[in-house]
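**Student:** sequence first, then the predicted structure, then my questions.
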Amino acid sequence: MKRTMGVEEEFLLVGDDGRPVAKATEALDAADESARAPQVPGAAGGALETEFMEEQLETSTHPRSELSDLAAEIRAGRARAQRAADRVGAQIAALATSPWPFEGTTVARLRYLEARARFGLTAREQLTSGCHVHVAVADDAEGVAVLDRIGPWLSVLLALSANSPFWQGEDSGFASYRSQVWARWPTSGPARSFGSAEAYHEAVDAMVATGTILDQNMVYFDARLSARYPTVEIRVADVCLDADTATLLGALARGLVETAAREAADGLPAPVLRTELLRTASWRAGRSGLSDDLLSPHTWRPAGAHDVVGELVAHVRDALGDAGDLDAVTQLLGRLWSSGGGAARQRAWHAEADGDLRRVVERAVEVTHA
């Protein structure tokens, strides 16, 4: 039986000039009931919610077994978010950071306001949009066995998704500057091996007990056990510029989880996770995306991005084949290589428009729904 997978996407709300607009709560209040309904199996597009900032909307799919169904729901979710934005004269853009300078507006919920007060500029500047993939696991024990094995490959997912070259009106020099901003949170980034569900939960409880973070939901590992669902939640990626890349992430994430679970069931030992190398690999992936070398999880030495992505596909090939996803992944990767990825496309638009950030956002809105 195939594992189910689901995708959460966060989007910027922008006005006609391409600048972020603080209208998320207003958009949800104005949306029809179906857009705000709890998830119902079989419904298209999943849920629609606010995020940390009023300049964002978040969509989520239902758990899906078939990749084609997931792809359809990702597109339906984007359309649903746009219908809500239409009611307040805004648009959604799949941009992981705003190209324009901004001052973020925290959603008026007690937890968010407390985080803003406690974390200062880190919270005030968290207008960043990610893509989170949930993949079903049997229980926490299987989930931790998976977490202990997928860490070396998460930086490759970040490189594939990299879609945030601009920050506060300037080219940041990074393909994913969102990953740099996100790294300011005290619990973000790669995690060590845990060995058991008990050790994982003890670590989370210890972090909460320090009083530094509000609760377990602020444990922002690159991949973690979901507190809400029986899933491993892979959180490392930028929101993807186009729906195809988000679909690709879903397929590869499921392939990673299935491969890791099989290795654990077969008694193969988990790799030794050196968090300093995992963090370095992630930083490098965020810096260059697909435009330069990445670190190979086999050698921890630089290798061409094409080669490292090929290593990831080879690693999960059996799982992709068994799920019927291999041909689709091959096609989706071909499209991604042809386009250059989200960061490369944004920079190309910027150059074509002689540095006009408004045009970058306009093109991103178009591709969000393409």
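**Tutor:** Okay, I see it.
**Student:** going by C-alpha atoms from here, please, whenever you check contacts or count neighbours.
**Tutor:** Noted.
**Student:** tell me how many other residues crowd the residue lying closest to residue 138 once chain neighbours are set aside.
**Tutor:** Sequence neighbours aside, residue 230 is the residue nearest to residue 138 in space, at 7.2 Å (criterion: C-alpha to C-alpha, 6 or more residues apart in numbering). Residues lying near residue 230 (other C-alpha atoms under 10 Å) number 16.
**Student:** please apply the same query to residue 109.
**Tutor:** Counted with other C-alpha under 10 Å, residue 109 comes out at 10.
**Student:** then residue 185?
**Tutor:** 17.
**Student:** just residue 202 next, same as before
**Tutor:** Neighbours around residue 202, by other C-alpha under 10 Å: 13.
**Student:** and what about residue 235, helix, strand or coil?
**Tutor:** Secondary structure, DSSP: H, G, I helix; E, B strand; the rest coil: residue 235 is strand.
**Student:** correct me if wrong: it contacts residue 129.
**Tutor:** No - between residue 235 and residue 129 there is no contact under C-alpha atoms under 8 Å: 10.8 Å.
**Student:** for the two, indicate the residue with more neighbours.
**Tutor:** With neighbours defined as other C-alpha under 10 Å, residue 235 and residue 129 compare such that residue 129 has more, 30 against 22.
**Student:** show me where the stretch 151-300 of the chain has strands.
**Tutor:** Assigned by DSSP state E, counting those that start in this stretch, the stretch 151-300 of the chain shows strands spanning 166-167, 170-171, 223-225, 231-238, 294-295.
**Student:** the fourth one - contacts with which helices or strands?
**Tutor:** Where contact means 3 or more C-alpha pairs under 8 Å, 6 or more residues apart in numbering; DSSP states H and E, strand 231-238 is packed against strand 130-136, helix 140-150, helix 154-161, helix 177-182, strand 223-225.
**Student:** ok, back up a step: for residue 367, which of the strands of the stretch 151-300 of the chain is the nearest?
**Tutor:** Of all the strands of the stretch 151-300 of the chain, it is strand 231-238 that lies closest to residue 367, at 15.4 Å by C-alpha to C-alpha.
**Student:** what does that closest one rub up against?
**Tutor:** 96, 129-137, 143, 146-147, 154-155, 157-158, 161-164, 176, 178-179, 220-226, 253, 257 (C-alpha atoms under 8 Å, 6 or more residues apart in numbering).
**Student:** please apply the same query to stretch 200-208.
**Tutor:** So stretch 200-208 is contacted by 144, 194, 213, 214, 215, 216, 219 (C-alpha under 8 Å, 6+ apart).
**Student:** ditto for stretch 50-58
**Tutor:** Taking C-alpha under 8 Å, 6+ apart as the rule, stretch 50-58 contacts 8-14, 20-25, 28, 48-49, 81, 92, 104-107, 112, 126-127, 129.
**Student:** that stretch: end-to-end distance?
**Tutor:** One end of stretch 50-58 sits 6 Å from the other (C-alpha to C-alpha, to the nearest Å).
**Student:** one more to weigh against that first structure:
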Amino acid sequence: MRIPPDHSREREALRTVGVEEELLLVDPRTGRPAPAVELVLAAAASADVAALVPEAARVTHLERESKREQMEVISIPHTSLADLAQSVTAGRALADAAAQQLGLRAVAMATSATAGTTQLTVSGRYSEMEERFQGMMREQLTCGLHVHVGVCDDAEGVAVLDRIRPWLPLVLALSANSPMWNGADSGYASQRYQVWSRWPTAGAYDTFGSSANYHRAVDELLATDVLVDDGMIYFDARLSARYPTVEVRVADVCLEAAHSVAIAGIIRALVTIASHEWRAGFSPDPLPTSVLRLAMWSASRHGVSGPLLNPILGQPCDPDVAMEALLAHIAPALAAAGDLERVSEMIDDVFTNGTGAERQRRALRTRRSARALVEEAIEQTHRPIGPTTSVLDPLPI
């Protein structure tokens, strides 16, 4: 894809960016998810595994998720995507090294390639969610990529949320990596997004206009007593409850670490441009939430192999046209951060070699088994990104 001209503005302080990647734990002999997160976390804490990935302790850590068949890999925040790449690859390596102690592997697939039941992680909160939401919670086994970008305060954060809305379907389309559901091709590029959308607050959100309106909207949702807690505010993007960040939750976990890092760069650029627009007095795009939901559906259904919504015109268009619009929109921020080439190469790779969903389908067609599909996904999960800088610059988000 053609790289837009460099319109970088005067250099400004780069925003911090960090990621949370959810990975599946699988038995490579069968391709089936393995309920072993507690044992994997214990192995990761051992001296033997720590020695295998010595850099991991400085740049990442592992946590449980809602199901015992998955785990979350959390990077520290960085201002450099090269350093973020180190965190992502070290986190994936640590998770996999620990899993291998048990004969398992950690793989970046947003849904399982095989059918089967799942086991709830032991937690009072998760048990309450299962009691309240029943089959939705029992069936939930999806892996996303959550990107945190630093903001000054809630006022800036909500202004950003209001202005990045129309672009989020394109982020989902690029990251789509979950064609499989219950052991068969779902027909969707991101079946994860379809499954996730069943939660009461999940998906596209209205513009808020101010931080007061945002918090009022959240309070009104909590007052219904439908949700267990504010952690279930599952908007496609939200203010983080723990950090001064905007948390964008729309993406599938990506097969390749390089794609996760580039998605983080795209989201940081969207946040940067949105903040500039807010400070310059530009109003958010008035795209109706009902239309945005349809745009998200199209991205989930097709990835980049079918029509997407042009965020500028609000009309369906070819995916390459939509991505050209995205690159043109964020090019100034990407160029200022030194990220334009990395992001452009990732988008080119997706259009040339396919999204994660297309790669999974190709593996299934050529190798004809879910186990073989998982084997190939494991290889792509741990493919090296390439040369990166050796200087880490962790900052508080």
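**Tutor:** Nice, I can see it. Fair warning: this is a prediction, and the values are worked out from it, not measured in the lab.
**Student:** Provide the TM-score value for the superposition.
**Tutor:** The pair, once superposed, lands on a TM-score of 0.96 when counted by TM-score structural alignment, normalised by the length of structure 1; 365 aligned residues with a C-alpha RMSD of 1.5 Å.
**Student:** so can I have CSV of the strands of the stretch 151-300 of structure 1 showing distance to residue 351 of structure 1?
**Tutor:** Formatted as CSV, the strands of the stretch 151-300 of structure 1 follow (distance: least, C-alpha to C-alpha, whole Å):
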stretch, distance to residue 351 of structure 1
strand 166-167, 13
strand 170-171, 11
strand 223-225, 35
strand 231-238, 22
strand 294-295, 25
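**Student:** and of these, who's closest to residue 70 of structure 1?
**Tutor:** Comparing these by C-alpha to C-alpha, strand 231-238 comes nearest, at 16.0 Å.
**Student:** in structure 2, what residues pair with the closest one?
**Tutor:** With TM-score structural alignment applied, strand 231-238 of structure 1 matches the range 245-252 in structure 2.
**Student:** could you tell me where stretch 318-335 of structure 2 falls in structure 1?
**Tutor:** Going by TM-score structural alignment: stretch 318-335 of structure 2 matches residues 304-321.
**Student:** what's the mean distance for the longest helix belonging to structure 2 versus structure 1?
**Tutor:** Criterion DSSP state H: the longest helix present in structure 2 is helix 257-279. Once the two are superposed, helix 257-279 of structure 2 sits an average of 0.4 Å from its aligned residues in structure 1 (mean C-alpha distance after the TM-score superposition for structure 1).
**Student:** in structure 2, what residue corresponds to residue 339 of structure 1?
**Tutor:** Aligned partner of residue 339 of structure 1 by TM-score structural alignment: residue 353.
**Student:** residues making contact with the match of stretch 318-335 of structure 2?
**Tutor:** 153, 156, 251-252, 255-256, 258-259, 290-297, 326.
**Student:** list the buried residues in stretch 349-362 of structure 2.
**Tutor:** 350, 351, 354, 355, 356, 357, 358, 359, 360, 361 (16 or more other C-alpha atoms under 10 Å).
**Student:** inside helices: which ones of these?
**Tutor:** 350, 351, 356, 357, 358, 359, 360, 361.
**Student:** got JSON lines for the residues you listed, with distance to residue 294 of structure 2 too?
**Tutor:** Output for these, formatted as JSON lines (distance: C-alpha to C-alpha, whole Å):
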{"residue": "350", "distance to residue 294 of structure 2": "22"}
{"residue": "351", "distance to residue 294 of structure 2": "22"}
{"residue": "356", "distance to residue 294 of structure 2": "22"}
{"residue": "357", "distance to residue 294 of structure 2": "20"}
{"residue": "358", "distance to residue 294 of structure 2": "22"}
{"residue": "359", "distance to residue 294 of structure 2": "25"}
{"residue": "360", "distance to residue 294 of structure 2": "25"}
{"residue": "361", "distance to residue 294 of structure 2": "24"}
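**Student:** give the contact list for whatever residue of structure 2 lines up with residue 256 of structure 1.
**Tutor:** When structure 2 is aligned by TM-score structural alignment, residue 256 of structure 1 is paired with residue 270. Residue 270 of structure 2 makes contacts with 164, 330, 333, as judged by C-alpha under 8 Å, 6+ apart.
**Student:** trace the first one over to structure 1, please.
**Tutor:** Taking TM-score structural alignment, the alignment pairs residue 164 of structure 2 with residue 150 from structure 1.
**Student:** that match and residue 266 of structure 1, how far apart?
**Tutor:** 16 Å.
**Student:** of those two, which one has the most company?
**Tutor:** Each of residue 150 of structure 1 and residue 266 had its neighbours counted (other C-alpha under 10 Å), and the higher figure belongs to residue 150 (20 against 9).
**Student:** which residues of structure 2 does stretch 91-111 of structure 1 align to?
**Tutor:** The aligned range for stretch 91-111 of structure 1 is 105-125, by TM-score structural alignment.
**Student:** gap between the matching stretch and the chain center?
**Tutor:** 17 Å (C-alpha atoms, centre = their mean, to the nearest Å).
**Student:** now stretch 187-202 of structure 2
**Tutor:** 13 Å.
**Student:** which residue numbers in structure 1 go with that stretch?
**Tutor:** Under the criterion TM-score structural alignment, stretch 187-202 of structure 2 matches residues 173-188.
**Student:** what does stretch 134-146 of structure 2 rub up against?
**Tutor:** Counting by C-alpha under 8 Å, 6+ apart, 19-24, 67, 69-70, 108-112, 117-120, 129-130, 192, 195-196, 198-199, 247-254, 260 sit against stretch 134-146 of structure 2.
**Student:** nearest to residue 364 of structure 1, out of the helices and strands packed on strand 231-238 of structure 1?
**Tutor:** Judging those by C-alpha to C-alpha, what sits closest to residue 364 of structure 1 is helix 154-161, at 14.4 Å.
**Student:** remind me what the closest one packs against, helices and strands.
**Tutor:** Counting contacts by 3+ C-alpha pairs under 8 Å, 6+ apart, helix 154-161 of structure 1 packs against strand 231-238, helix 243-265, helix 275-288, helix 305-323.
**Student:** residue 365 of structure 1: which of those is closest?
**Tutor:** helix 243-265 (12.0 Å).
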